[in-house]
Every structure is written in C-alpha cells, then in structure tokens.
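Undergrad: model this:
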Amino acid sequence: MIAVTGATGNVGRALVHRLLAAGRPVRALTRDPQRAALPAGADVVRLQPDDPATLFDGATALFLYAHPRAADLLAGARAHGVRQVVLLSSAIVQEGADETHPIHVMHATVEQQIRDSGLDWTFLRPGAFATNALQWAPQIRAGNTVRGVFAGALSAPVHEDDIAAVAERALLDGGHEGAVHRLTGPAATTNAEQVAVIGAAVGRELTFVESDPREAGPELFPHAPPQMVERLLQTFADSVGVPPEITDTVEKVTGTPARTFAAWTRDHTEDFRGPA
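TA: The predicted structure follows:
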C-alpha cells in the first residue's frame, strides 16, 4: 500500500491514477474525501495527522508534500510500518539559494525532517509548474486579454504528470534512495509566449498586457498568502531575461522526454475554454 498526501492536488491526483493503473493499492489522503472525486479503486481517507493508524496501517511507502505537520506525519508513518518517503519539494532548495525565502524555508524544513526520520527518502525538486498558467484561466474565459506581471519572465514549466511519473518510478523501482531529482520542462518560455500558446490551443489570439508589479494583489496571486506576494514578485523579476535551469531528469528516470508547455496546454484546453 502506498499512501499519497495531497491526493486531490495536481501531482497527487496524477500519481494516484498512475499507481492504480500499475495495479498498486493506494490510500489517498485528502482533507475532504466527500469532494475528492478520485478513482473508485483508491482508498480515500481524511488526512488527520492525529490518527496515524487510519492513515498508515498497511502502508509501506508515502508520497508527501510540504505539509505543515510533516514531522507528525513522518513519525506516525514510521510507527505504522512505512519505510520509504518521496517528497514533493521545490527547485528553490539548492546550494547558494536565499535561505530566508518562505518557499525555501517551507521545503528545506521538511527535507531535514525527512532526513532525521530514519526513512528511506527521495526528494523531487520541480521548478515552475505548467499548472501555474491556470491562474490566467478566468481572464482567458472572459476575453482575449491577459493581465499579469513580467511578460518576459522565463521558466521551463514542467507538466504535473511528468512529476507524477518520476514519483511513480521512485516509489516502485529500487535505486532512488537518497536521490534528489531536479525536474523541469524541456524548454524555456516567457509568460507572454505561454499565453500565445494557450491562445493557439483555444483558437483565439490572446494578448498579454504587463501590469505594474507594485499594483499586483490577490487577483494575480489568489492562492498566495499576502506576506509571500512581495517575495514572489522579486523571484519573478529576477527571472526576466535569465535562462532557467533545464534538466533531462524526467527522461532519465522514466524513459520518456518531459512534455512541452504546448503539450500541457493541449491536455488542459478545456480549462481555458470553460463551459460551452
């Protein structure tokens, strides 16, 4: 049995589908099982760190994201027979990084907790997620103009299912113990270029209009805590015109090249078209 936290998130959901397709039993841990809409083959359980037996009895491996109570989850997992953990970390964790950045603090803290847990571990450190482009979906469904910050910010967006594919191999194959896998898409693209690619997929010419970052607020970063927005804006500003890290780790681990942003867009076209 493999326990998957964040089972309704982009990567977690893709991983649940992959593991079930591979014939592996999955316990999908989520805050709201009634709304999870996960495959019938998954054992869907409410994620309650104070009830580790329900979460981990019968499980031997755990897929974990940087949960605020990761230490409790790790202790409960080990006590109930889990021996392996694969962490969805972040590419911001690397030598020379700004260790005060909130995203770095969050992920580096959980990485250290895992190192201290005694479990076999593998860290996945993806860069920009292609799913970040979904932040523009409401604007694209409403019209042909997308307002955002830093049109020229460069990234190499990685498909969430490519991250899940690497997680699957780390969980099912030997040889990934103690490995740190840095994951990216195959090519650099700017924010403006991404919007143009989405436009081609939905059959409309879209225009990216750059907003003043000083005026950026909740409408541009709806899921970011207010105290994090300033640091995120600085991170994006620093990426303008700067080639991003590009790795071939997805292909090395899975045998299949990482998918392009255009391929990701084709998989998510309906998210941008909205209801008919």
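
Undergrad: use CA for all of it now, contacts and neighbours both
TA: Fine.

Undergrad: do you know how far the residue nearest to His67 when sequence neighbours are not counted is from Ala7?
TA: Of all residues beyond its chain neighbours, the one nearest His67 is Val110 (7.9 Å), with distances taken as CA to CA, 6 or more residues apart in numbering. According to CA to CA, to the nearest Å, Val110 stands 18 Å off from Ala7.

Undergrad: these two: which is more packed in?
TA: Looking at Val110 and Ala7 with other CA atoms under 10 Å, you find the greater number of neighbours at Ala7, namely 28 against 23.

Undergrad: any idea how far that one lies from Ala36?
TA: Spatial separation of Ala7 from Ala36 under the definition CA to CA is 8 Å.

Undergrad: repeat that for Gly241.
TA: According to CA to CA, Gly241 and Ala36 sit 40 Å apart.

Undergrad: between the two, which one's more packed in?
TA: Looking at Gly241 and Ala36 with other CA under 10 Å, you find the greater number of neighbours at Ala36, namely 18 against 12.

Undergrad: give me every residue that touches that one.
TA: For Ala36, the contacting residues are 8, 30, taking CA atoms under 8 Å, 6 or more residues apart in numbering as the criterion.

Undergrad: and this one, so I can compare the two:
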Amino acid sequence: MTILVTGGRGRIARAVTTRLHAAGLPVRVAGSRPAELAAPTGVETVELALGRPETFATALRGVRQVFLYPEPAGIGALIEEAGAAGVEHVVLLSSSAVLGPDPEEDPLADHHLRVERALAGSALTATFLRPDAFASNALGWAHPVSRAQPVQLPYPDAGVVPVHPEDIADIAVEALTGGRLAGRALTLTGAEPLTFREQLAVLADVLGREIPVERITRDEAERQLSAFMPAPLVGSLLDFWQRADAEPVAVADTTATLLGRPARSFRQWAAEHADAFAPGRTAV
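TA: Here you go, the predicted model:
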C-alpha cells in the first residue's frame, strides 16, 4: 500500500516523507521537477504535474493514500485517475482561509476551496487539514531582524495562533496511517494565541536582543509585499491580518486535542530557527 506524497519540495511534504519512511512504510514522492526532490535514500521519486495528465498513471500506480498539496488546475483529471488507480484516501493540505468570509472572492481561499470541493464531490475519502498561521511565517522578519532594523507591520496587534510546521506533519502522518482522522476537516492551530508584537517579543527573548516594531499604513504594507507577492494575494493576506486585529483567531485543533501530546510552541520554533535571524544573515 504505497503512500504518494505530492509537492515533494515543500517543507511539510519533506517532513511527512521522512516520518513515513522512518516508520518503514512504502512511500513515493512526486513533484513537477523530480530531479530537484531531496527524498531519503530508498524513496522513489516520480514526476507529477497537474498540467500534464500523462504523468498521473505512473505516479499513482499501486497507491492507496495520497498527501496532496492544493492545486486546482487539473484536479478533476487527477481525482479521476486516482479513483481508477485504486486510491482510497486523500489527505489535503488546505488552509483555514476557506473558512473566512466570502472565500470564493478571496484568491488564497478560493485556490484551496476549489480543491476541497472537487475532492468532496468524488468517491474518495478526503481529510482536509486547514492550518492557520504557520510559525514559520516569522521568517518573513528575518531580513530586518538580522540587520537590527525595525520590523514594519500594518497590524502589529493582530492576534493569531501560530502552528509549528512539525505539528502539521505529525497530524498529516496520523491521518495517513490511522483511521481516527479520516474524512474529517480539521482547523489546525498552535496552543498559544500570540499577536505579531508578542511573537517578536518571544523572538527577541530567544535572540537576547531587542527587536523594535514600527507600525506602518496598510498602503505602505501593500507596496512592500507587492515586491515579492502577487497583488491579489497581498490583498488577501492584509484582509486576514485586519480581521485578526479586530477579532483575534481562536485556538482550534492541535496535536494535544488530536494526538494526545503537547503542541510545539512558537518559542520552540524560534529557538530552532534562531540562526535565520543572526546578524548579517543574507538568506533564510
């Protein structure tokens, strides 16, 4: 019973693959550029490109479960091929954005929602993992922090519940290897609500140096983010931060509630990634 992990270059996919392989389970890793996949020794890598249906059959041969990164382009053909290949269960890495207001009008939410709806309308059992803010989003602050510059934010007091990526991987593996989570839609958070200002205070404590915070306008934030992010996604992100500023995100499903073990904290994530914020750091 092979488990196929798609989006093999992603951080969550790599962590899921490592766990499955360490458990001795047959796992295959797929991506649009298989030569760039860094899979553990002995793990098969294959091409799977949603824009190229001819890659589906080989990737899905002998597969019964799939860990799926969301991509609406070609999802219908992939689901059809998966059913024909005997796939029984898909664990989708979705997003809590699908639960926001008017998700069809939100580019980020709609991207995930279309995949969720395609799976929900199929004969496959589907588990939706809907993580909220990742703890690793804090890497976006590495550039100013490593240069002792203020972190500029339009909504520094937006309240989120950052989830450690390793917790998401643990929950994904449980969904792939056990029956308790099959067919459920799970909103994933960490266990501790933190504003952006509070996250930076934790990071400052871990690093042993002050991190100044500077409030900027939404327009200025939009200008900055647009330098490396498509405009529709910038608007989606800023809308989320604005909502979280007015009404902080609540704690939802965690490894404690789902797996019976404590959730990893933002402080733990910060300690693990302190090097990314080191003075003079040029890349994350």
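
Undergrad: overlap of the contact sets of Ala7 and Ala36 of structure 1?
TA: Between them, Ala7 of structure 1 and Ala36 have Thr30 as joint contacts when contacts are counted by CA under 8 Å, 6+ apart.

Undergrad: all helices of structure 2, in order?
TA: If you assign secondary structure with DSSP state H, the helices in structure 2 sit at 11-22, 56-60, 75-85, 107-120, 142-146, 165-177, 196-207, 218-225, 231-246, 255-259, 266-272.

Undergrad: what's the first one packed up against?
TA: What it means is helix 11-22 of structure 2. strand 2-5, strand 27-31, helix 165-177 (3 or more CA pairs under 8 Å, 6 or more residues apart in numbering; DSSP states H and E).

Undergrad: how about the last one?
TA: Of the remaining helices and strands, those touching helix 266-272 of structure 2 by 3+ CA pairs under 8 Å, 6+ apart are helix 196-207.

Undergrad: what span of structure 1 is the helix it packs on aligned with?
TA: The alignment of helix 196-207 of structure 2 onto structure 1 (TM-score structural alignment) spans residues 191-202.

Undergrad: ok, back up a step: same list (the helices of structure 2) but as TSV, adding distance to Thr187 of structure 2.
TA: Formatted as TSV, the entries for those read as follows, by distance: least, CA to CA, whole Å:
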stretch	distance to Thr187 of structure 2
helix 11-22	16
helix 56-60	28
helix 75-85	22
helix 107-120	13
helix 142-146	27
helix 165-177	10
helix 196-207	20
helix 218-225	26
helix 231-246	16
helix 255-259	11
helix 266-272	18
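
Undergrad: quick one: closest of those to Val91 of structure 2.
TA: Checking the helices of structure 2 against Val91 of structure 2 by CA to CA gives helix 165-177 as the closest, at 6.9 Å.

Undergrad: which residues does that closest one contact?
TA: Contacts to helix 165-177 of structure 2, defined as CA under 8 Å, 6+ apart, come from residues 3, 11-13, 15-16, 19-20, 65-67, 89, 91, 127, 129, 131, 134-136, 181-182, 188, 254-255, 258-259, 263-264.

Undergrad: can you check stretch 108-119 of structure 2 too?
TA: Contacts of stretch 108-119 of structure 2 from elsewhere in the structure, counted by CA under 8 Å, 6+ apart, are 70-72, 75-76, 79, 92, 94-100, 103-104, 125-126, 128, 233, 236.

Undergrad: of those residues, select the buried ones using a ChimeraX command.
TA: The following ChimeraX command selects only the buried members of these, with burial defined by 16 or more other CA atoms under 10 Å:
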select :70,71,72,75,76,79,92,94,95,96,97,98,103,125,126,128,233,236
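
Undergrad: alignment lookup: the residue nearest to His67 of structure 1 to structure 2.
TA: Correspondence of Val110 of structure 1 to structure 2, assessed by TM-score structural alignment: Val115.

Undergrad: that older thread, how close does the residue nearest to His67 of structure 1 sit to Arg69 of structure 1?
TA: The spacing between Val110 of structure 1 and Arg69 of structure 1, counted by CA to CA, is 9 Å.

Undergrad: overlap in contacts of those two?
TA: With CA under 8 Å, 6+ apart, Val110 of structure 1 and Arg69 have no common neighbours.

Undergrad: what sits closest to Thr195 of structure 2 if chain neighbours are left out?
TA: By the measure of CA to CA, 6+ apart, the closest residue to Thr195 of structure 2 outside its immediate chain neighbours is Gly159, 4.1 Å from it.

Undergrad: what's the neighbour count on the one you found?
TA: When neighbours are counted by other CA under 10 Å, Gly159 of structure 2 comes out with 24.

Undergrad: the alignment partner in structure 1 of Asp170 of structure 2 - how many residues pack around it?
TA: With the correspondence set by TM-score structural alignment, Asp170 of structure 2 lines up against Ala165 in structure 1. Ala165 of structure 1: 23 surrounding residues under other CA under 10 Å.

Undergrad: what's the answer for Val85 of structure 1, then?
TA: Burial of Val85 of structure 1, expressed as a neighbour count using other CA under 10 Å, amounts to 27.

Undergrad: ok, now Thr30 of structure 1?
TA: Thr30 of structure 1: 21 surrounding residues under other CA under 10 Å.

Undergrad: equivalent analysis for Thr254 of structure 2, please.
TA: Applying other CA under 10 Å, we find 25 residues neighbouring Thr254 of structure 2.

Undergrad: residue in structure 1 matching Tyr155 of structure 2?
TA: Superposed on structure 1 with TM-score structural alignment, Tyr155 of structure 2 falls opposite Phe150.

Undergrad: thought its match was touching Phe208?
TA: No: under the criterion of CA atoms under 8 Å, Phe150 of structure 1 lies out of contact with Phe208, with a separation of 9.8 Å.

Undergrad: looking at these two, which has the bigger crowd around it?
TA: When neighbours are counted by other CA under 10 Å, Phe150 comes out ahead of the other of Phe150 of structure 1 and Phe208, with 22 against 19.

Undergrad: mind reading off the mean deviation between the biggest strand by length in structure 1 and structure 2?
TA: Counting residues, the longest strand in structure 1 under DSSP state E turns out to be strand 120-126. On the superposed models, the aligned residues of structure 2 are on average 1.0 Å from strand 120-126 of structure 1, with distances taken as mean CA distance after the TM-score superposition for structure 1.

Undergrad: angle of that strand against helix 160-172?
TA: Angular relation of strand 120-126 of structure 1 and helix 160-172 on a 0 to 180 degree scale: 170 degrees, by axes from the mean of the first three to the mean of the last three CA atoms, to 10 degrees.
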